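*Asks:* Fold the following for me, if possible:
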Amino acid sequence: MFCLMNPPIENSIVHTGQGRWLLGSSVVCETAIQVPKDALKSWKDDNGVIHCLREVFGDEDASIASRTCGSSESGRIHHAGTSAAVWSLGGAFIKVKAWRHGMQLESDTIRYVNRVSSVPTPEVVYSWVDTDWNRSFLVLKPLKGRTLLQAWETLSIDRRMELASTVARFCKTLALSTSKMLETANGKGIIEPFLTAQPPNSEPSWKPQFLGPYSTYQLQSYLSDPSVTGDTELFYFYHADLGPTNIIVTEDGSIVGIVDWESAAFYPMFWLGTKPLVSAGFFLHSGAERRAWAILLASSLEEEGFASDMVRYLAWKKAVNNRLD
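*Replies:* Prediction:
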């Protein structure tokens, strides 16, 4: 069911005046000379200006009039359908995502990655859940560089291969962390549309859909086809969205960091090498080369021991779709 959030996700942050923004139903961001005592968190932009987050008091900032007079377009740099939007505010990025109870927060996933590996990630400034508006807010410091998509045309073939090899080694490092469950870092259901059944028509389009957490036995029961999981006993931690917009590089093509960790979780091994070959998120701009990064990364993953398995993926999709019959 196509249904907008209320208010729509693209109206989650409103610029209401000089150095002042409303973030959801409960937080305001303001510039300041010094950090106030009631600040939830503060940071400085590149010009040394202090930005502070604090809680809204009563109807102080959340009035309809205040929001109506403001602009939600100011600073908004990304808007994806009914469930995600991103703003650039005070030298930080603020990601707003649809949220439901039991959902893994990206901030917690990033902290987990930092704890178990040296894979470079953006720094988390602050995060919270706005339960009244069914969405999460995540403030991140930006990584200094440009996306692989932006840099692709300027990189040599050798540099592109080096990048793919480096990303594949990152995947191998993360995969050293294993679980006996198909789950997120904090033991919640995964969000991976390619492995998950389509939501029922009664569900609003913005509402995230979970799969699991499941043990191998529970997963076999869910799919009603033991051959799909085979002899899987362990699941491997994987970013699962390593397209060219989520890899930040320097001018010469060295990796600065990996962003967008919301889908990262423990997956069956076959998914590491298969995902690049089935998701358009791994494609470059349209043209003859649009699948170049996907193919290069899949090849590098295979060299690290994570071969693609389209047969198993198609069997998984068939089993999931059969649940809808």
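
*Asks:* switch to C-alpha atoms for all contacts and neighbour counts from now on
*Replies:* Will do.

*Asks:* Kindly provide the distance from the residue lying closest to M310 once chain neighbours are set aside to F237.
*Replies:* In space, and not counting its chain neighbours, M310 is closest to T274: 6.5 Å by Cα to Cα, 6 or more residues apart in numbering. Distance of T274 to F237, computed by Cα to Cα, to the nearest Å: 14 Å.

*Asks:* In terms of neighbours, single out the busier of the two.
*Replies:* Between T274 and F237, F237 has the larger neighbour count (other Cα atoms under 10 Å), namely 27 against 23.

*Asks:* Tell me which helix or strand the residue nearest to that one when sequence neighbours are not counted sits in.
*Replies:* Spatial nearest neighbour of F237, excluding adjacent residues (Cα to Cα, 6+ apart): F266 at 4.1 Å. Secondary structure assignment for F266, by DSSP states H and E: strand 265-267.

*Asks:* For that strand, which helices and strands make contact with it?
*Replies:* Based on contacts counted as 3 or more Cα pairs under 8 Å, 6 or more residues apart in numbering; DSSP states H and E, the elements that strand 265-267 packs against are strand 181-182, strand 235-238.

*Asks:* Just the residues contacting the first one, thanks.
*Replies:* Spelled out, it's strand 181-182. Defining contact as Cα atoms under 8 Å, 6 or more residues apart in numbering, one finds that strand 181-182 is touched by 189-190, 212-216, 234-235, 265-268.

*Asks:* Contacts only, for the residue nearest to F237.
*Replies:* With Cα under 8 Å, 6+ apart, F266 has these contacts: T178, S179, M181, L182, E183, T184, A185, F235, Y236, F237, Y238.

*Asks:* just checking, next helix/strand downstream of the lengthiest helix in the chain?
*Replies:* Using DSSP state H to assign secondary structure, the helix with the most residues in the chain is helix 157-175. The helix or strand immediately downstream of helix 157-175 is strand 178-179, counting by DSSP H and E.

*Asks:* residues contacting the residue nearest to M310?
*Replies:* A298, A307, S308, D309, M310, Y313.

*Asks:* State the three-state secondary structure for it.
*Replies:* Here T274 is recorded as helix under DSSP: H, G, I helix; E, B strand; the rest coil.

*Asks:* Second input sequence below; structure requested for side-by-side comparison:
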Amino acid sequence: MEYDKDVQEAVQLVYSTAFSPPEHKLLYYFILNSVNPKATALYVIQRASGGPGLQLNQNVDLEIGLLLADWKELVGRFRSPPELSASTKLLAWTRDGGRCCITKKSRVWWDMLGWTQMLVLKLVPSQLVQGLDDEAHSSLRETLAVFLTEPSLQRLIRCLDVESNHNGQINNLWTLGKSAATAFMNGQIYLEPEWNASDDSDNSSPQISYYMLRNTLPPPFPILTNDKGLLIYSDADVTLSTMSPQTMSLPSVFLFGVHARFCNSLRRLQVQDQILRGWPESSMRHKIFTVPREIVNRVPFSLRKVWLCFPKAIRTVAYRLLLYLGLKMYGRPLAWVQRVPFGLYIKHGLGNSVTDGEGPALDLIEKHTKVSAPRLIEVLNNSDHTYLVMTRLPGVPLDTAIHFMSYPERTQLAADLHNFICQLRSIPNPNTTAICSANGGPVFDYRLPGGVKSAGPFQSEEDFNTYIETAACLKTATHDLSHQIYFTHADLNMNNILISAGKLSGIVDFGCAGFYPEYWEYTKGVYVNFGPDSAWLDILSQSFSKSYLEELKAERKLWEVTPPW
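*Replies:* Next up, the predicted model:
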């Protein structure tokens, strides 16, 4: 997505300040989620310069810090518990049929402890605009007016100033179950109206309104189930209705929109709170429960040679049983990869679900490096089905953990990745071909042109270039350069890098691994990066001692023909 130059300048200014990652994100979303991002960006630039037309002053951190403090105060007001009378709660509860507006669940009759209790919440707390006319809160009012624009702020004040009018209050209320209420208050979910929905500026009172449920980054996302026990995902339809639009009007589309604009900032405020509490893996309680589990998980690897002496039929039955138990215990995020008991993972299936080179790649890593990677138990081929059994590494994907990592932790991660990459590059090629999989066969890579995604092996880099250059017009001078050929993970992205307690705990998924030109590791890491956030690209660039920007330019030209989607 291309942003206005003033917006880009303001974002760069924000990231130049000495704040933490979640604080930078709070300011980033203050600009991007505002009603008029360009006007908000100009306000940020002007405030940092000390006035219109002036140069950036030396106290940028101080000025932006004051803005950040005001924004945190406003966002934090969304967490204020609603103060509602019993009659007002009853009115909203009655309109919504005593059910959660999202899940459509109601409180079960046997629940005496309130586990399935329904809560009546405000879409936008009235505390958001309280005291804004006081001189002491003038900066808060200015900040909110910049974010919403003055007309929208005036409208918001009118919407929330209805304490004596029950029908006006109910416009700002809805009923949610506990899990949905927590997610809504923390900004993890919000509702987006259908494209043809009225913004209720004409004081219309529809009987039915249609919305879509949206999740806010970063994960993990809230786990919500409907009244039939099915998971509710982002983009799910949410229908709100009322039997009496005149006396019990539906929640305001405008107020849902105001809440949605605050959601990203609310989520980042929650992230900052979690960072202050520390990594869960660092707690003594976590360590106490982890030690016995780690001891049990080491058993399969230590008995690997003994286990492989058992007949193939017995091992096959055992793997099928483990797959069944794993599905029941852990679910199945991916059809071909399953977490199973005893600290193992099983990659299984037909065709390219298990590439021929992944098992040999894990063997090479274990033999030649100290890289924290899965240890291979075995690759078992049974007729047309393959089971690749390997150990499980601790940690969560960087895709989730990066949002909770400090800048020093990110710098250390880049250094650790650099060390891992250097170790991988030290692995000698035992094969006669230059560019090939770990066992000397064809390389498998989603980046390759065509539908098969498998090609080679190639005797030289020149042969490899000839294959990936699908048209003469796509060739650049960079393709004529000679590069070193190294052992490469070839799918180094945030989903395949595991983090534990803010530190690198391992790299997984060596299905594409093999011997490639030296730039391939870097360009493939960029290939699968989506979105405007540059955090991963910054870490990736720091992980290499050499720049591959020219190779990246050449690759980008080829990606126009072989895009990553």
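
*Asks:* For the two chains, what TM-score is obtained?
*Replies:* Once superposed, the chains reach a TM-score of 0.63 (TM-score structural alignment, normalised by the length of structure 1), with 249 aligned residues with a Cα RMSD of 3.8 Å.

*Asks:* In structure 2, what sits opposite V249 of structure 1 in the alignment?
*Replies:* Correspondence of V249 of structure 1 to structure 2, assessed by TM-score structural alignment: I499.

*Asks:* need the contact list for that match.
*Replies:* Going by Cα under 8 Å, 6+ apart, I499 of structure 2 touches P394, G395, V396, P397, L398, A401, S505, G506.

*Asks:* can you tell me how far it sits from W174 of structure 2?
*Replies:* Using Cα to Cα, I499 of structure 2 is found at 38 Å from W174 of structure 2.

*Asks:* Next: Q412 of structure 2.
*Replies:* Q412 of structure 2 is 45 Å from W174 of structure 2, by Cα to Cα.

*Asks:* between those two, who's got more neighbours?
*Replies:* Comparing Q412 of structure 2 with W174 by neighbour count (other Cα under 10 Å), the higher total belongs to W174, at 26 against 18.

*Asks:* Please say which position in structure 1 that one maps to.
*Replies:* Under the alignment (TM-score structural alignment), W174 of structure 2 pairs with no residue of structure 1.

*Asks:* Same check on V258 of structure 2?
*Replies:* Counting by TM-score structural alignment, V258 of structure 2 has no partner.

*Asks:* what about V258 of structure 2, which helix or strand?
*Replies:* Going by DSSP H and E, V258 of structure 2 is part of helix 253-277.

*Asks:* Mind giving me the packing neighbours of that helix?
*Replies:* The contact analysis (3+ Cα pairs under 8 Å, 6+ apart) places helix 253-277 of structure 2 against helix 21-32, helix 60-76, strand 189-193.

*Asks:* out of these, nearest to F262 of structure 2?
*Replies:* In terms of Cα to Cα, the element of these nearest to F262 of structure 2 is helix 60-76, at 6.8 Å.

*Asks:* so where is that closest one in structure 1?
*Replies:* Using TM-score structural alignment, helix 60-76 of structure 2 finds no match anywhere in structure 1.

*Asks:* how big is the angle separating that helix from helix 253-277?
*Replies:* Angular relation of helix 60-76 of structure 2 and helix 253-277 on a 0 to 180 degree scale: 120 degrees, by axes from the mean of the first three to the mean of the last three Cα atoms, to 10 degrees.

*Asks:* Which other helices and strands does helix 60-76 of structure 2 contact?
*Replies:* Here helix 60-76 of structure 2 touches helix 21-32, helix 37-49, helix 138-148, helix 253-277, going by 3+ Cα pairs under 8 Å, 6+ apart.

*Asks:* how about the ones you listed in a markdown table, adding mean neighbour count?
*Replies:* Formatted as a markdown table, the helices and strands packed on helix 60-76 of structure 2 follow (neighbours: other Cα atoms under 10 Å):
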| stretch | mean neighbour count |
| --- | --- |
| helix 21-32 | 22 |
| helix 37-49 | 21 |
| helix 138-148 | 20 |
| helix 253-277 | 21 |
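
*Asks:* nearest to S383 of structure 2, of those?
*Replies:* Per Cα to Cα, nearest to S383 of structure 2 of those: helix 253-277, 48.6 Å.

*Asks:* picking up where we left off before, can I get the contacts of I499 of structure 2 in a markdown table with secondary structure and neighbour count?
*Replies:* Output for these, formatted as a markdown table (DSSP: H, G, I helix; E, B strand; the rest coil; neighbours: other Cα atoms under 10 Å):
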| residue | secondary structure | neighbour count |
| --- | --- | --- |
| P394 | coil | 14 |
| G395 | coil | 18 |
| V396 | strand | 20 |
| P397 | strand | 21 |
| L398 | helix | 22 |
| A401 | helix | 22 |
| S505 | strand | 20 |
| G506 | strand | 23 |
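
*Asks:* Closest one to I170 of structure 2 out of those residues, please.
*Replies:* I170 of structure 2 lies nearest to A401 out of those, by Cα to Cα, at 39.0 Å.
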